[in-house]
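In: Here's a sequence, model it:
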Amino acid sequence: LRQVAPLADGGLAGEAGMLAGEIELRRGNPSVAAAELISTARRLVPDHRRLAATTLMLAGEASFVAGDNARYCAMAQDAARIRAFDELPATRVVLEHFAAMSATFSGRHHDAAEPLRRVVDLGDATLDPSAKTLASQAAFTLGEAPRARTLAVQAVTSARARGELAEVPWSMIYVAMSEMLSGQLATATATSLEALQLAESLGQSNSAVDHLTVLAMLAALQGDQETAGLRLAAASAGYVERGLSRPGALGTWAAACVDLAHDRPAEALDRFRRMSLGQSRHCSPIRVMAVPHFVEAAVRCGEREAAYGALTAFERWATTTGGASRIALAHRCRALLAEHEGEAEEHFTEAMRLHRESDSPHDLAGTEMLYAARLRRNRRPKQAREVLREAVQIFDELGARHWVDRAWRELRACGHPGPPGRAPAEAATPRGRGRPGGVGDLSPQQEQIAALVAEGATNREIAARLYISHRTVDHHLRNIFAKLDIRSRVELTKLYR
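Out: The predicted model follows:
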């Protein structure tokens, strides 16, 4: 590209500038990338509008990663200047996306809703992988997890078919995030691990950091402190050195979730407050999505005023663009803040109904845990037991061992005898032990571990590859052997031949 620069002009020079900016975005400093890409896009506007729109799209992504909302909103004005009704769907997606996300970043959620829906609809009308990724991001912002996942998977499929592998790790961010929003934590983990390995093979170190922080968040939601810590440690140098504000904010949220899961609400609250400092304060979408966990930490620390203030902004977003799953979380927050039992019960009941309606099992089980704790404090152990029994089953199906154990402790505190003579997580498992099974019975992460064992990888090699601890690999292998009714790695390898 350096050799091309003095020889090219017009569209070719613009394409070279766009590629140089994208390289900087994927492995360098996103703020530098944004500046280069904006300059290139403005030179392209008069004669090469489609190329200018693509370049602006990359500049927008760079500004988003850097947490520079002001620059993003300024680019929305550039996008407005090149808008025309006769543009192809892929170009119109970019232009509408700027209008929608600049309104979102500015807190004008009501103004964002209609452009976001137009972006989603336009994404269905194009085969362009980048346009489909933007449409997936819009659907995710609207809280429409299934549609967000469908569009992101289409983006990945289209990029692979075109031989544009460089697009795939970016698209897979929204595959994984939409799976996480739906509570498919094991599937999301497998998606992000695959994307992480591809990003590393392509030299896209910033994309790798993005996926590492998503993986940390997934571990945090399962209460897996050790795995979340390993993944955050692997990501942190990247987002500190290169100014990656978006993954930095997500990493802070993940660490706060670990603190909440292990009864450290004051530490969680401190982390959330640090999200309001430095560049992380500009990552408004992540800060807004984190509000339900912030409210939980604030209520547990007696900081009710701070919780009310944050919840007001979250409710404004959830009711306009957030979807049923996020409205459910708003009701959960209202229940935690309610002073009268009738009001709390009403909000908890509505939250659980909406969790079921939006098919968000992890959030449902989390709400049930909080509701049961309140019922137990108010001396209603029988009702608490009924709620907790479902929570145990959901957490077990999701493979969230920490939360299974914690739910069993709550059950015992409510007078349930508990699982006699066995560890809580084992007793909660509905599957019989020792029954013959098939490889198809394994969870996505168990399938990955089993396949690596079959390839000859040691437990330590598997742990390094999947960013999990050696003990976690041991635990998964014991469950794999039990599900498949086998006793050794040799037998497991035979199943994969």
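In: CA only for contacts and neighbour counts going forward, please
Out: OK.
In: Which residue lies closest in space to Ala103, excluding its sequence neighbours?
Out: Nearest non-adjacent residue to Ala103, counting by CA to CA, 6 or more residues apart in numbering: Ala112, 5.2 Å away.
In: Help me confirm that that neighbour comes into contact with Ala99.
Out: Yes - using CA atoms under 8 Å, Ala112 is in contact with Ala99, at 7.4 Å.
In: more crowded one of these two?
Out: Ala112 (27 against 22; other CA atoms under 10 Å).
In: Tell me how far that one lies from Phe105.
Out: As judged by CA to CA, to the nearest Å, Ala112 and Phe105 stand 9 Å apart.
In: again with Ala268
Out: On the measure of CA to CA, Ala268 and Phe105 end up 24 Å apart.
In: And those two? Which one has more around it.
Out: Legend: neighbour count by other CA under 10 Å for Ala268 and Phe105, higher for Ala268 (27 against 20).
In: List the contacts of the more buried one.
Out: Ala255, Ala256, Cys257, Asp259, Leu260, Phe294, Ala297 (CA atoms under 8 Å, 6 or more residues apart in numbering).
In: With the flanking residues excluded, which residue is spatially nearest to the last one?
Out: In other words, Ala297. In space, Ala297 is closest to Pro265, 4.9 Å off (CA to CA, 6+ apart).
In: quick one: that neighbour and Asp259 touch, right?
Out: Yes - Pro265 lies in contact with Asp259 (CA under 8 Å); the separation is 6.3 Å.
In: tally of neighbours for the closest residue to Asp224 other than its chain neighbours?
Out: Counting by CA to CA, 6+ apart, the nearest residue to Asp224 once its immediate chain neighbours are dropped is His402, at 6.6 Å. As a burial measure, His402 scores 19 neighbours (other CA under 10 Å).
In: Next, the structure of the following sequence, for comparison with the previous one:
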Amino acid sequence: MLRGRDDDRRIVDDLLDGARAGRSGVLVVHGDPGIGKTALLGHLAERATGLRILRSTGVETEAELPFAALHQLLRPVLTSVSVLPEPQSNALKGALGLAGSAGEDRFLIGLATLSLLSETAEEGPLVCLVDDAHWLDQSSAEALLFAARRLDAEGIVLVFATRDGFRSPGLPELRLGPLDAEAASALLSERAPDLPEGIRARILAESGGNPLALIELPRTTDAHSPLPLPGRIQEAYGARLADLPHGARLMILLAAAETAGDLGVILRAGATLGIGAEALGVAERSGFLSLTATAVSFVHPLMRAAAFHAGTFDQRFAVHGALAEALHDQEDRQAWHLAAVALGPDERAAAALERSAERARERHGHAAAATALERAAELTADRSLLARRLTEAAVAAADAGSPDRAQGLAERAAHLVDDPRSVARLAELRARVAFERGSVHTAHDLLVSGAEQVADLDPVAAGLMLVDAGRNAWQLSDPGRVAEAAALLRSLRLGPEDGLDTAVHAVAAAAESLNLGPARALSGMRPLVEDARRIRRGSYGLRINGAFVAGLVGDFAAQREISAAVVEECRTSGVTGLLPVAYVTLASAELYQGRFRSALADASEGLRIASDIGQPHRTGYLEGILAWVAAVEGDDARCAELAVRCADHFAATGIANGLAWAQWASAMLDLSRGRHTQALDRLEDALAGPVRHQIQAVYFGADQVEAAVRAGQPDRAKEPLARFAEWATAAGCDWSDAVLLRCRALVEGGEEHFTAALRLHGPGERPMERARTELLYGEWLRRERRKREARTHLRSALEIFHRLGARPWADRAGAELRAAGEATTPSAAPDRLADLSPQELQIVRLAVTGLTNKEIGARLFVSPKTVSYHLYRAFPKLGVSSRIELARLDLGEY
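Out: Coordinates of the predicted model:
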């Protein structure tokens, strides 16, 4: 019976009620050792009548075994893995050691976990309980947290119980406090009814309402120990252990060291030590161990720690040796026991750990691989072998998302290596860590230094490092560093057979763009776009770079075509890690093309994935795009909030692209509201900083011109007009020629510029720009007292702004139309998509293509039930009641 905790019980009971109603719920229960986390999970399990329950418990010494906890949780339902989409099924089987690993993206394993839980919940609500989550292996924790953040409408309850140290940002939390006086007194009376009053009062005072202390402290003869509470409880367990026979104590120590709880292994190891099965019976009757036909577990996790530390050195040494012998058919576990009995350099144990690390990396257990390799290095005497193992440990730590650990390992390795290739590899690794930490300048310099070290021995490796250096410098808007990388690349004299032609040209074009202006780089950049368009599958990095360059040359149709294909391929192939940057290029193209709702949906999805998989450098760019959408929609508060976030990202990393979008977005909001001087000041301030080297500085030149003319300061329009004219002349795009003519009409006057601009604006190519030209022309005609003609253009502008959801611009066009003599301005036609959330829009767009819920879920990293739930919510907003009706809808292009 769970004493007290009325509020806590209501919270978990509500989770169960939600699951029975088809809603999912997640909770992370925090608390000190012994505070009642496990008991609360037990209460939840008791209340889950008729629901299926899956359990897993983190074990401290299993934290180095990749996916150990996930396998424990999913083992009862693994027969259903075969019904998952093939990429997910293969990824999960490989991770759990049920099949060979094909090197799938580690977050595909998280999606497979979500899909398997959802599939299991098809038969009824499901409860997943994860105890001691602070001891989960990192691979299991990543997969379970990925799934937890995407639970929605499956009828699944997922509860983690943990001490402090388990990071679960964004998930609901509950912190358990001590029992109140009444509940503590009742629990103590129940467990120790015959305590003398003085001892009873002392235990109630000293336990601090900790339930485990109330249960265990009465069993110890020393109620005045000065130890902190967990230590006192452990001391109490130690006192109980001391009263047991030697064989039972040794069997409990074996169980503490054999973390998998494999009864057969423990019995074999016990036989090696001369201990029979009867000792297990004594251990069970003592209340330390719980036995089933195949497994051994501790009644409470603190008992395991107490048992292990109560053993003497020689006993622990003997136990690890016996377990190493008993685990001859389980190499990963055996390797750690071999390491535990190594008293100095031991190549057998080190090699076993290295092989274990390789298997862990194949299953995406990078944190476990780093730990195994670091321990292997400690057991290594040979200097070159030691350097290699430390280097590999550093790489694995970086892959696991632990930059500080990777940095420390790399520095240790750097003192041991002297050959150029190893030096260059460590430089590349340290650059990667510096980039992840936000030190992009340092990352660039490390890459250049490493490339110089290896240039003569391996020009291709040097070239790859310099391409990365050039890309980093571009993001920093640092012309000098980009030029440095470009010059070094040229000096390598790489040939077409080296496969770096396109990348070398990209860095050279970037250098020209930053140093000589973007117009000078256009001719060198266009071939990169065509190269990317010709590639139909694979080569993701090259295609994403091609899409990015398409945005620099003004070919937004190509940018959208390439990036949409990459997004789709990454979705279907499970290449999650590249999706955020692919969404960056896709959402940018959609924004330029006036597809604001699509940009909102795709940038939101990219931001969600970037946050989940730990790519903070992508979030600033995506939030900048979202700020621009908020500006065009007239959401002042949201635009300002996102602009501040982008400024914070820039302050932390020095990467300027997100800042460029955010500063432009704030100015656009001012421009749409008629705050022309403020808009002009913002854009000029942006040009005084690193944004001047970004392509946005070219594109917002037209907005500067409009703001300057409307503010009555035409002299401030000269520079931006010249800047945009130079680029537009070199680009030769119809849309840019049209915008240039609009700018000339504002600055120079002359109706012919407006009419020529409207002839060039393609039907739907960049509708926002056409609408702005119509609006400005209409305003000009009204001032010329040609109101009838003005109304034609103002109506056209108003209709486009309404269709795009550009509310401030629509308000401005409506006001102009009324001023031009329109008695009543037409209201916006009902917008079927306006009320859809970004996720609903994503799902609807895929559903109209005929994909099933399971296929949509696999693409968007949600469960099929969540897809069904969002479609159910979207149907009435769209005025349909079935997929058949949905397929007939014209959802438009925006």
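In: To which residue of structure 2 is the residue nearest to Ala297 of structure 1 aligned?
Out: Taking TM-score structural alignment, Pro265 of structure 1 has His676 as its aligned residue in structure 2.
In: roughly how far apart are its match and Leu204 of structure 2?
Out: Distance of His676 of structure 2 to Leu204 of structure 2, given as CA to CA: 70 Å.
In: Of these two, which one has the most company?
Out: Comparing His676 of structure 2 with Leu204 by other CA under 10 Å, the one with more neighbours is His676, at 24 against 18.
In: how far away is the more buried one from His505 of structure 2?
Out: Per CA to CA, His676 of structure 2 is found 40 Å from His505 of structure 2.
In: before we move on, the earlier item: any idea how far the residue nearest to Ala297 of structure 1 is from Glu303 of structure 1?
Out: 11 Å.
In: What sits closest to Leu185 of structure 1 if chain neighbours are left out?
Out: With sequence-adjacent residues excluded and distances taken as CA to CA, 6+ apart, Leu185 of structure 1 is closest to Leu218, at 6.2 Å.
In: ok now do the residue nearest in space to the middle of structure 1, which residues does it touch?
Out: The residue lying closest to the centre of structure 1 (CA atoms, centre = their mean) is Met177, at 3.5 Å. Applying CA under 8 Å, 6+ apart to Met177 of structure 1 gives the contacts Phe140, Ala188, Val214.
In: in what helix or strand does the aligned partner of the second one in structure 2 lie?
Out: When you say that, I think you mean Ala188 of structure 1. When structure 2 is aligned by TM-score structural alignment, Ala188 of structure 1 is paired with Ala599. In the assignment (DSSP states H and E), Ala599 of structure 2 maps to helix 596-613.
In: with structure 1 superposed, average distance for that helix?
Out: Helix 596-613 of structure 2, aligned to structure 1 and superposed, deviates on average by 1.1 Å (mean CA distance after the TM-score superposition for structure 1).
In: before we move on, the earlier item: count the neighbours of the match of Ala188 of structure 1 for me.
Out: There are 28 residues near Ala599 of structure 2, going by other CA under 10 Å.
In: ok, so what distance separates it from Gln839 of structure 2?
Out: Ala599 of structure 2 is 12 Å from Gln839 of structure 2, by CA to CA.
In: Now do the SS call for Asp359 of structure 1.
Out: Using DSSP: H, G, I helix; E, B strand; the rest coil, the structure places Asp359 of structure 1 in coil.
In: so it touches Ser182, yeah?
Out: Yes - counting by CA under 8 Å, Asp359 of structure 1 does reach Ser182; the two are 6.4 Å apart.
In: Can you tell me which of the contacts of Ala268 of structure 1 is nearest Gly223 of structure 1?
Out: Cys257 (7.8 Å; CA to CA).
In: Not counting sequence-adjacent ones, nearest residue to the closest one?
Out: Once flanking residues are discounted, Cys257 of structure 1 sits nearest to Ala220: 5.7 Å by CA to CA, 6+ apart.
In: residue contacts, the equivalent of that neighbour over in structure 2?
Out: Applying TM-score structural alignment, one finds that Ala220 of structure 1 aligns to Ala631 in structure 2. Residues near Ala631 of structure 2 by CA under 8 Å, 6+ apart: Cys639, Ala665, Ser666, Met668, Leu669.
In: Ala631 of structure 2 in helix, strand or coil?
Out: Assignment for Ala631 of structure 2 (three-state DSSP): helix.
In: what about the corresponding residue of structure 1 for His444 of structure 2, how many neighbours?
Out: Mapped onto structure 1 by TM-score structural alignment, His444 of structure 2 lines up with Ala34. By other CA under 10 Å, 30 other residues sit near Ala34 of structure 1.
In: do the same with Cys414 of structure 1
Out: Cys414 of structure 1 has 22 neighbouring residues, counting by other CA under 10 Å.
In: list the contacts for it?
Out: Arg376, Pro381, Lys382, Ala384, Arg385 are the contacts of Cys414 of structure 1 under CA under 8 Å, 6+ apart.
In: which of those count as buried?
Out: When the contacts of Cys414 of structure 1 are checked for burial by 16 or more other CA atoms under 10 Å, the buried set is Arg376, Pro381, Ala384, Arg385.
In: how close does the helix or strand that the last one is a member of sit to structure 2?
Out: Put plainly, it is Arg385 of structure 1. In this assignment (DSSP H and E), Arg385 of structure 1 forms part of helix 381-397. Average distance between helix 381-397 of structure 1 and its aligned residues in structure 2, after superposition and using mean CA distance after the TM-score superposition for structure 1, equals 1.2 Å.
In: who touches that helix?
Out: Under CA under 8 Å, 6+ apart, the answer for helix 381-397 of structure 1 is 361-362, 364-366, 368-369, 371-373, 375-376, 401, 403-404, 407-408, 410-411, 414-416, 425, 428-429.
In: What segments of the stretch 501-650 of structure 2 are helices?
Out: 501-516, 518-534, 540-552, 556-573, 579-592, 596-613, 616-633, 636-653 (DSSP state H, counting those that start in this stretch).
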